[in-house]
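Asks: All I have is the shape, not the residue letters:
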């Protein structure tokens, strides 16, 4: 089950053209997930790279009990695309 802040999803849609409502479709397909330990966020954070309508996207998320809270979602950059392709092949 997924959850998010609806206002943040709307802002993300305006900025990146991606709605958090579509995140579950990314998790349902081939994806690469790793922990984001670059900073102390006060909680465990993860990054998932996966496909959405032919685009490679990046989702930042955190576990909240049995739910996954979506934090952000955007198009992958070239470094992230290379990371994905090295592990899972060309999208």
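Replies: Received the coordinates, thanks. Keep in mind the model is a prediction, meaning the values are calculated, not measured.

Asks: okay, CA-based contacts and neighbour counts for the rest of this
Replies: Will do.

Asks: In contact with residue 46, which residues?
Replies: For residue 46, the residues meeting the contact criterion (C-alpha atoms under 8 Å, 6 or more residues apart in numbering) are 33, 34, 35, 36, 60, 61, 62.

Asks: That one and residue 13, how far apart?
Replies: Between residue 46 and residue 13 the computed distance is 20 Å (C-alpha to C-alpha, to the nearest Å).

Asks: swap in residue 85?
Replies: Relative to residue 13, residue 85 is positioned 26 Å away (C-alpha to C-alpha).

Asks: what about versus this one:
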């Protein structure tokens, strides 16, 4: 499923430096689960999507800004995140 994504170019460069992946790759993600990120008060609702890019598990953090998906971070998913996803998917 392809989708449109917006992001700040400076944030994209920071994401590449930190995580080695461009926010431009977010639309390629085969999303399997979306969770509300309630770990902190960000001043806006943030979501964490878990899915795959080229068969590799990734985590996309994003928000909805006026009906547009605004990418905040894209990185390889941690093993713990994927285990949680698998256990929830299997009931």
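Replies: On my side now, so go ahead. This structure is a prediction, so every number in the text was calculated from the model and none was measured.

Asks: Next, the TM-score between them, please.
Replies: Once superposed, chain against chain, the TM-score is 0.85 (TM-score structural alignment, normalised by the length of the first structure); 87 aligned residues with a C-alpha RMSD of 1.5 Å.

Asks: In this model residue 66 seems to touch residue 3 of the first structure, though I could be wrong.
Replies: No. Residue 3 of the first structure lies out of contact with residue 66 (C-alpha atoms under 8 Å); the separation is 10.4 Å.

Asks: Which one's more surrounded, the two?
Replies: residue 3 (16 against 8; other C-alpha atoms under 10 Å).

Asks: Just tell me what that one corresponds to in the second structure.
Replies: Alignment note: residue 3 of the first structure maps to residue 6 in the second structure; criterion TM-score structural alignment.

Asks: Pretty sure its match sits against residue 71.
Replies: Yes. Between residue 6 of the second structure and residue 71 a contact is recorded at 6.2 Å, counting by C-alpha under 8 Å.

Asks: Can you tell me the centre-most residue of the first structure?
Replies: Ranked by distance to the mean C-alpha position of the first structure (C-alpha atoms, centre = their mean), the top residue is residue 59 at 1.0 Å.

Asks: mind listing what that residue touches?
Replies: Residue 59 of the first structure neighbours (C-alpha under 8 Å, 6+ apart): 23, 47, 48, 49, 70, 71, 72, 73, 74.

Asks: Over in the first structure, tell me which residue corresponds to residue 20 of the second structure.
Replies: Under the alignment (TM-score structural alignment), residue 20 of the second structure maps onto residue 17.
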